[in-house]
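*Asks:* Provide a 3D model corresponding to the input given below.
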Amino acid sequence: MTSFDRSTELQDRLHRVVPGGAHTFAKGPDQYPERMAPVLRRGRGARVWDVDGNEFVEYGMGMRAVTLGHGYEPVIEAVKAVLADGISFTRPTELELAAAEDFLSLVPGAHMVKFAKNASDATGAAIRLARAATGRDLVAYCHDQPYFSAQDWFVGTLPINRGIPEAVRSLNRSFGYNDLDSLRAVLEADEGRVACVILEAASALSEPAPGFLEGIRRLCDQHGAVLIFDETITGFRWSAGGAQAVYGVTPDLSTWGKAIGNGFPIAALAGRRELMELGGLATDEERVFLLSSTHGAETASLAAFRAVVRAYRDTDPVGTMERQGAKLAEGVNRVAAEAGIDHALSVVGRPSCQIFRTLDADGSPSQPMRTLFLQEILRRGVLGQSYVISAAHTDLDVEQTVDAAAGAVAAYRKALETGRPEDLFEGRPVAPAHRRYAEPRRLAG
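*Replies:* The predicted structure is shown next:
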């Protein structure tokens, strides 16, 4: 029986010193079965070890930030090579130039780039830049995509929006993915007031319909709005050039994070020169406060980024993720079908960025069923709130994951039959990360 005693003890201590017990909502213990939230000690490749000595095949990979695997040697060596020479300086380093040139060689249509530490800062800067360039206030965002930023402009759209002034919240407008008419309606209703349109060009579950992205581009041009692609997830997971390189539609600005450093803290804002230079020194216009960060260009993360770029040029991480992800989906979906529960349990999404769907007997998404499935795969050495894969996942890792799912289906089938998954796990079910109140609703009975 897998033990989580030490993890539970440390998690209790974390709650006393860190609000929520973690530094990211999605890493919180409320996202895992009660008393089964591992506190990790180390990772290597696609595997991690916790403080209780448990070994897991990991998915999610640092909230999608790790595509080459934990402790990827060329990245680690590149970082080691710069450490002894210092990390932060009072002037730019040669490394900043090399990293910027590397980035711009990959991203079509981007003329300038500015590095940051997290993608929320990059998206916030993109919104500010678009507002300054257009002289407008409103932001049109895609409401079918769950997360763009930890800054006020977006947090105001979430259920957990306490502390965001109504004046800020009132500046947002939303539209649907693959629904050009909904965006057209927004732009026409607020003609001349929308500064920018921001969306992910694609997501794990949504590919752009034919003509959708091209239509977005045309509408932005027609209405004078800045088009922003959030490449935080798609960048280096769809391709090294992001989703814009895959689908052939160029935004005015794009924001990047997560995988560009294989886990090291680095993000970027990139875009057309005439926009980006508004935050520079080669403009006669009133300047924009774009990005200014003490640690935005520290050498360790820039070195990590350059090593990631080399890995993508010399190998095919995206191809490996697509291949291994497809193999994983086929295996898990097969065992679910063999158990007669494929209507309720399935793996879906782009092979490099998959999730597992956990439905109840009525076909509705179910947090209790999700809790049960997470419990059963954790017991069998698989950790993850998704099946987001990396290029480090071997055939053995995939086989263990499929075997874990096969072991979980008996409990899942029983829960579907009884309609009471809560009888098969202890404590509260997992809960949405951005819910309004901390405690999830307790199950009756």
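*Asks:* make it CA atoms for all contacts and neighbour counts henceforth
*Replies:* Will do.
*Asks:* got the contact list for stretch 212-232?
*Replies:* Residues outside stretch 212-232 that contact it (CA atoms under 8 Å, 6 or more residues apart in numbering) are 119, 123, 126, 130, 134, 148, 178-180, 183-184, 187, 191-192, 194-201, 242-244, 249, 251-259.
*Asks:* Kindly write the ChimeraX command that selects the buried subset of those residues.
*Replies:* Applying 16 or more other CA atoms under 10 Å to the contacts of stretch 212-232 leaves a buried subset, and the ChimeraX line that selects it is:
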select :119,123,126,130,134,148,178,180,183,184,187,192,194,195,196,197,198,199,200,201,242,243,244,249,251,252,253,254,255,256,257,258,259
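*Asks:* Show me the contacts of stretch 212-232 that map onto helices.
*Replies:* Judged by DSSP state H, the subset of the contacts of stretch 212-232 located in helices is Ala119, Thr123, Ala126, Ala130, Thr134, Leu180, Leu183, Arg184, Leu187, Gly242, Ala243, Gln244.
*Asks:* pretty sure Arg357 is in a helix, no?
*Replies:* No: in this structure, Arg357 is strand, not part of a helix, as judged by DSSP: H, G, I helix; E, B strand; the rest coil.
*Asks:* for it, what are its contacts?
*Replies:* Ala344, Leu345, Ser346, Val347, Val348, Pro365.
*Asks:* how about this one, so we can line them up?
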Amino acid sequence: MPDFTRSSAIQARLHELVPGGAHTYARGADQYPDAMAPILVRGSGCHVWDCDGNEYVEYGMGLRSVTLGHGYRPVVDAVTRTIADGVSFSRPTELELLAAQDFLSLVPGADMVKFAKNGSDATTAAVRLARAATGREVVAVCDQPFFSVDDWFIGLTPMNAGIPATSTVRFTYNDLTSLAVALDSHPVACVVMEAATALAEPDPGYLAGVRALCDRHGTLLVFDEMITGFRWSSGGAQQVYRVTPDLSCWGKAMANGFPLSALAGKREFMELGGLRTDRDRVFLLSTTHGPETASLAAFRAVVAAYRDTDPIGRMSRAGRRLADGVNKIAADLGIADHLQVLGRPACLIFRTLDPEGQPSQPFRTLFLQELLARGVLGQSFVTSAAHADDDIDATIEACRPAAEIYRRAIESGTVAGLLRGRPVAPALRRLAAPRVVEIAERS
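*Replies:* Predicted coordinates:
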């Protein structure tokens, strides 16, 4: 079993200084087994090291933001060269033009782009722009996990303390009737959705149907490309499925982990946030750090890598090899109905089901615990282009004894005696329980 002494001490101190002990809820210690939440100090490719000296093969790769690998040399070199001449200025730089040109060369239906720093900047700007363009307030969001930290979305989640009532309605993915009902029931400013997810592909004609419904109702269509962008294709899901939204929102992998997001879209809408309109001005995006040179240089290096190499092909091949290997182990052990690796090869998840076939946080925690003990770190099996055959094979070998222990829990009907500590809990939940940090832990 790896030693987590220093990681646990730093995590305890983080709880004293940072609400939740992390700056992202998905990175919180409550997402990992008790006393097994590594505090990382460096990474290279798909390997990371924690402050206790433990080495891991990492999956998830910075919440899906790293597709080329940690410390990818062309990105590091581009950033190093650029920041030597300054990072932030009082006027635009030529780099902003070059980066915008690069971006718009990739995204088939976008005429203009504006850069920012995180995904919520972009999605909330899209909502604001759609409301201004249509004169409507209601937003229709697909029943997908996450779109923004801002009120219009978080108000729909269990973690809605301090948020006023929102004018946001939901509709069901791959169900045109549910969207039609939402659009018929309210004057909707925009439809916000992911065109696809790791586990859900659009039915034939579905996205075209969404496009047609939006056009019929005068509603803007907004694609969230945070995950699909640079993982489905460099042009996002809209390029794969050939349906063009009015606006699209980007982030995560576009700069290989450097903080960068983007709002892109049709000129007639984007210009409402500019100086070439006679309409009332929209406060679209105005961020001090949106155009800083480090992230834009990283983005341009990512574009070059996607042009000259095949990162999506490499991460997809790694994902297929991993899914095949782990699913074979589960089948051989007779637990294929309980432990499953599923999803698009470049965006895999693992499902952990209890003896009754229901999703289970305790059983998930047991699997995470056994993977961590064997040098595998990840809340998913999302790969990067840096995952080589040796990394995948090592992960599969780590999954074999982990799956054997999982089978023992399935056979006994409980994780008791196998799971050390409390189960993980959903990142977005109403109460800190069942992973509240007790007073003793804070002292």
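*Asks:* For the two chains, what TM-score is obtained?
*Replies:* The TM-score (TM-score structural alignment, normalised by the length of the second structure) is 0.98; 436 aligned residues with a CA RMSD of 0.8 Å.
*Asks:* Is it possible to get JSON lines of the ones in helices among the contacts of stretch 212-232 of the first structure that adds distance to Asp12 of the first structure?
*Replies:* Below are those laid out as JSON lines (distance: CA to CA, whole Å):
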{"residue": "Ala119", "distance to Asp12 of the first structure": "30"}
{"residue": "Thr123", "distance to Asp12 of the first structure": "34"}
{"residue": "Ala126", "distance to Asp12 of the first structure": "38"}
{"residue": "Ala130", "distance to Asp12 of the first structure": "43"}
{"residue": "Thr134", "distance to Asp12 of the first structure": "49"}
{"residue": "Leu180", "distance to Asp12 of the first structure": "48"}
{"residue": "Leu183", "distance to Asp12 of the first structure": "46"}
{"residue": "Arg184", "distance to Asp12 of the first structure": "49"}
{"residue": "Leu187", "distance to Asp12 of the first structure": "49"}
{"residue": "Gly242", "distance to Asp12 of the first structure": "39"}
{"residue": "Ala243", "distance to Asp12 of the first structure": "40"}
{"residue": "Gln244", "distance to Asp12 of the first structure": "43"}
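*Asks:* so stretch 219-234 of the second structure corresponds to what in the first structure?
*Replies:* Residues 225-240 of the first structure are where stretch 219-234 of the second structure lands when matched by TM-score structural alignment.
*Asks:* Ignore what I typed, I meant stretch 286-306 of the second structure.
*Replies:* Using TM-score structural alignment, stretch 286-306 of the second structure lines up with residues 292-312 of the first structure.
*Asks:* buried stuff in that stretch?
*Replies:* Going by neighbour count (16+ other CA under 10 Å), the buried part of stretch 292-312 of the first structure is 295-309, 312.
*Asks:* List of residues touching that stretch?
*Replies:* Under CA under 8 Å, 6+ apart, the answer for stretch 292-312 of the first structure is 74-76, 78-80, 82-83, 86-89, 92, 95-96, 99, 102, 115-117, 240, 260-262, 264-266, 317.
*Asks:* now it, how far from the centre of its chain.
*Replies:* Computed by CA atoms, centre = their mean, to the nearest Å, the chain-centroid distance of stretch 292-312 of the first structure equals 19 Å.
*Asks:* just stretch 49-58 of the second structure next, same as before
*Replies:* Relative to its parent chain, stretch 49-58 of the second structure has a centroid offset of 22 Å by CA atoms, centre = their mean.
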